[in-house]
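> Return atomic coordinates for the entry below.
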Amino acid sequence: MNKHSLLSMKDLSTDDIFSILNDARLFNISYRDWQLPLHKALVANLFFEPSTRTHFSFASAQHQLGCQVEDFNAETSSVQKGETLYDTVKTFEAIGYDALVIRHPKDEYFKYLEGIQIPIINAGDGAGNHPSQCLLDLLTIYDEFNTFKDLNVVIVGDILHSRVAASDKDALDRLGANVVFAGPEQWQREGFPVMDLDEAIEWADVVMMLRIQKERGAALSGGIDYLNRYGLNKERYSRMKEHAIIMHPAPFNRGVEIDGDLVESEKSRIFKQMSNGVLVRKAIMKRAFGFEPFKEEVCK
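Just a heads-up that it's a prediction; the model follows:
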């Protein structure tokens, strides 16, 4: 596997994380980043699951860096004829693509791609890893608090099926934050410390809500009022710390895991996360092509 691939947050040291965040902060969310000679780089985005934010923020980042970008459609490809993931990816390598961004429903699909030599960026694997989402979450938190050390973070909802929860826990633990989880008992995950939601809301500096991942088998029976039992409603919002922020990897379901009025509330950084996603994915693409980190330091 290419050394510039990004498959999991475990691929990155804390120094690597800060280097990517630093590069992201030095990028613009515009077409003004012409300092990288990537106008001949050919990149393909292979999404085997639906995506809006991840797919199109990667595409935005790639276009803004000057890459030539192609989007793969599994429904009209040889996957429908039985072609394996490895053979699909090997084909892109053989016909001259320089890097691939892949989202796939299989946990750790990248273990089947050991023979691939071009950089692979994991845009999400099953319930396993989502490193680019984690990095944009980290950038959003760092923009707000300028540190991770001793911050209290609660991640709420469908923890069992969430690759975001897994990646964020790995990184935030290493960066010195205090991370706990809350939500329905059947969606808890071994090794993920649990706190009562109402206690956590008052304790947390960062409240990150997750949607119910029905596509991975998550279901609640009995017509439960999820918002009032496990979601961020207006009453819980009123008990958050004055400086605390709300995050959500999206897509969000207004009125389910979060009250619709809170999505764009004063404490919400949900759309800021999306903007940061483009910056982080520019930094990830820069790293994938082997460019050195920018010398100016704005993250330490």
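> okay, CA-based contacts and neighbour counts for the rest of this
Will do.
> Distance across stretch 103-122, terminal residue to terminal residue?
6 Å (Cα to Cα, to the nearest Å).
> helices and strands around the helix or strand where residue 171 lies, which ones?
Per DSSP states H and E, residue 171 falls inside helix 163-174. Applying 3 or more Cα pairs under 8 Å, 6 or more residues apart in numbering; DSSP states H and E, one finds that helix 163-174 contacts helix 131-145, strand 178-182.
> to compare against the first, here's another:
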Amino acid sequence: MKVCLLGEGRWGRAAGAILAENGHEPFFAHHTLATWPQAFDLLCLAIPVQHVRQTLLRVAAPPVPVVSLGKGLEIGTGFRVTEIVRDVWGSRPLAALSGPNFAAEILRGLPAATVVASESEELATRVQQLFHNRRFRVYRSSDLVGVEIGGALKNIYGIAGGLCTGLALGENASASLLTRCLAEMTRLGLRLGGRPETFAGLSGLGDLILTARSPQSRNFRLGLSLAQGASLKEALAMAGSVVEGVPTAASVHENPLFGDVKKPVADEIYQILFEGKEIRHSLLDLLEREAAPEGR
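Alright, predicted model coming up:
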């Protein structure tokens, strides 16, 4: 199968390597393209979420299914990537691939697992077969909303994990923080129509653990830099690439669809990033919240 990968970053290259290893024909297109360079059977979007809309507006919609490889929510609309595609190009078969997947490790041939979600069982199975092999296990799901929301929100919580490590709060605090982040992610995801079991899976808990605990994560490194005294501008420069947790925090903050769902961690991250709140004050505010049953 001929697959166009729109975006030539590390994750796009990693996805292309898997496809080539499985005997398919991947090729890359830069996000500044104006026309498609050749015909293809499937399109994978591997560009930063905030660039998706402007990129799609420049080119004609191809008559093929679209798979999102991105993780985030659009500022202004709160849309997931597949929602942006549908908004710009109209109704078409859509899927999202998401999980605890560092591109560098995949390019080195190390084992990993991920999940592909689509409202179309046929498309989910098709994409699963395209990417699945012995070193890259692909599971499938019909919960497109949950898989995309988990992949987006873990970016915010990755920043929180870096802050926790940078403040040297210890392993107990880290484990407690990630547990509460998972509960918060689940609440927010359920509000948008995701299923609870999805957030206990690869695109939820799995990606959260990876992003909020590893220095390979740009979101984690940004939180670490902030905790060590860097400004947001300095931390972004040190990250050296797009840090999706920053725009996603802004998108979650302004998204009315979340209504009155409690999201204290996301709220504190937003205030640190965009309102200049002192990190230790945020920590104290989280610790001083009223005691409540664990499920809340």
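> what's the TM-score here?
Taking TM-score structural alignment, normalised by the length of structure 2 as the basis, the two superposed chains have a TM-score of 0.32; 139 aligned residues with a Cα RMSD of 5.1 Å.
> Put together a markdown table for the helices and strands packed on helix 163-174 of structure 1, with mean neighbour count and distance to residue 71 of structure 1 on each row.
Listed next are these as a markdown table, based on neighbours: other Cα atoms under 10 Å; distance: least, Cα to Cα, whole Å:
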| stretch | mean neighbour count | distance to residue 71 of structure 1 |
| --- | --- | --- |
| helix 131-145 | 22 | 18 |
| strand 178-182 | 22 | 35 |
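> so which of the ones you listed gets nearest residue 44 of structure 1?
Closest of those to residue 44 of structure 1 is helix 131-145, at 16.3 Å (criterion: Cα to Cα).
> now the angle from that closest one to helix 163-174?
Between helix 131-145 of structure 1 and helix 163-174, the angle comes out at 50 degrees (axes from the mean of the first three to the mean of the last three Cα atoms, to 10 degrees).
> which helices and strands does helix 131-145 of structure 1 pack with?
Here helix 131-145 of structure 1 touches helix 14-26, strand 120-125, helix 163-174, helix 270-288, going by 3+ Cα pairs under 8 Å, 6+ apart.
> do you know which of those lies nearest residue 197 of structure 1?
Of all these, helix 163-174 sits nearest to residue 197 of structure 1, with 15.8 Å by Cα to Cα.
> Output the helices and strands packed on helix 131-145 of structure 1 in JSON lines; the columns should cover distance to residue 60 of structure 1 and mean neighbour count.
What follows is these, written out as JSON lines (distance: least, Cα to Cα, whole Å; neighbours: other Cα atoms under 10 Å):
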{"stretch": "helix 14-26", "distance to residue 60 of structure 1": "14", "mean neighbour count": "20"}
{"stretch": "strand 120-125", "distance to residue 60 of structure 1": "14", "mean neighbour count": "25"}
{"stretch": "helix 163-174", "distance to residue 60 of structure 1": "21", "mean neighbour count": "20"}
{"stretch": "helix 270-288", "distance to residue 60 of structure 1": "7", "mean neighbour count": "24"}
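> Nearest to residue 134 of structure 1, out of these?
Nearest to residue 134 of structure 1 among those is helix 163-174; the distance by Cα to Cα comes to 5.3 Å.
> ok, now how distant is residue 141 of structure 2 from residue 66 of structure 2?
Remark: distance between residue 141 of structure 2 and residue 66 of structure 2 (Cα to Cα) = 16 Å.
> that older thread, go through the helices and strands packed on helix 163-174 of structure 1 and name the closest to residue 279 of structure 1.
helix 131-145 (8.1 Å).
> how much does the closest one deviate in direction from helix 14-26?
Interaxial angle of helix 131-145 of structure 1 relative to helix 14-26 (the same axes, to 10 degrees): 70 degrees.
> residue contacts, residue 177 of structure 2?
residue 161 (Cα atoms under 8 Å, 6 or more residues apart in numbering).
> After whatever helix or strand it lives in, which helix or strand is next? Please name it.
Taking DSSP H and E as the definition, residue 177 of structure 2 sits inside helix 171-191. Following helix 171-191 of structure 2 in sequence order, the next helix or strand is helix 196-199 (DSSP H and E).
> Pull out the buried positions in that following helix.
196, 198-199 (16 or more other Cα atoms under 10 Å).
> Point out the other helices and strands that the helix or strand just after it packs with.
Downstream of helix 196-199 of structure 2, the next assigned helix or strand under DSSP H and E is helix 207-213. Packing partners of helix 207-213 of structure 2 (3+ Cα pairs under 8 Å, 6+ apart): helix 144-166, helix 171-191, helix 218-227.
> isn't residue 168 of structure 1 right up against residue 134?
Yes: between residue 168 of structure 1 and residue 134 there is a contact under Cα atoms under 8 Å: 5.3 Å.
> so which of the helices and strands packed on helix 163-174 of structure 1 comes closest to residue 15 of structure 1?
Nearest to residue 15 of structure 1, of all those, is helix 131-145, at 12.9 Å by Cα to Cα.
> hang on, the earlier thing: now the helix holding residue 177 of structure 2 and helix 144-166, what's the angle there?
160 degrees.
> How about helix 171-191 of structure 2, which residues are buried there?
Across helix 171-191 of structure 2, burial judged by 16+ other Cα under 10 Å covers 174, 177-178, 180-190.
> which of those sit farthest apart?
Across these, the longest distance by Cα to Cα is 24.2 Å; it joins 174 and 190.
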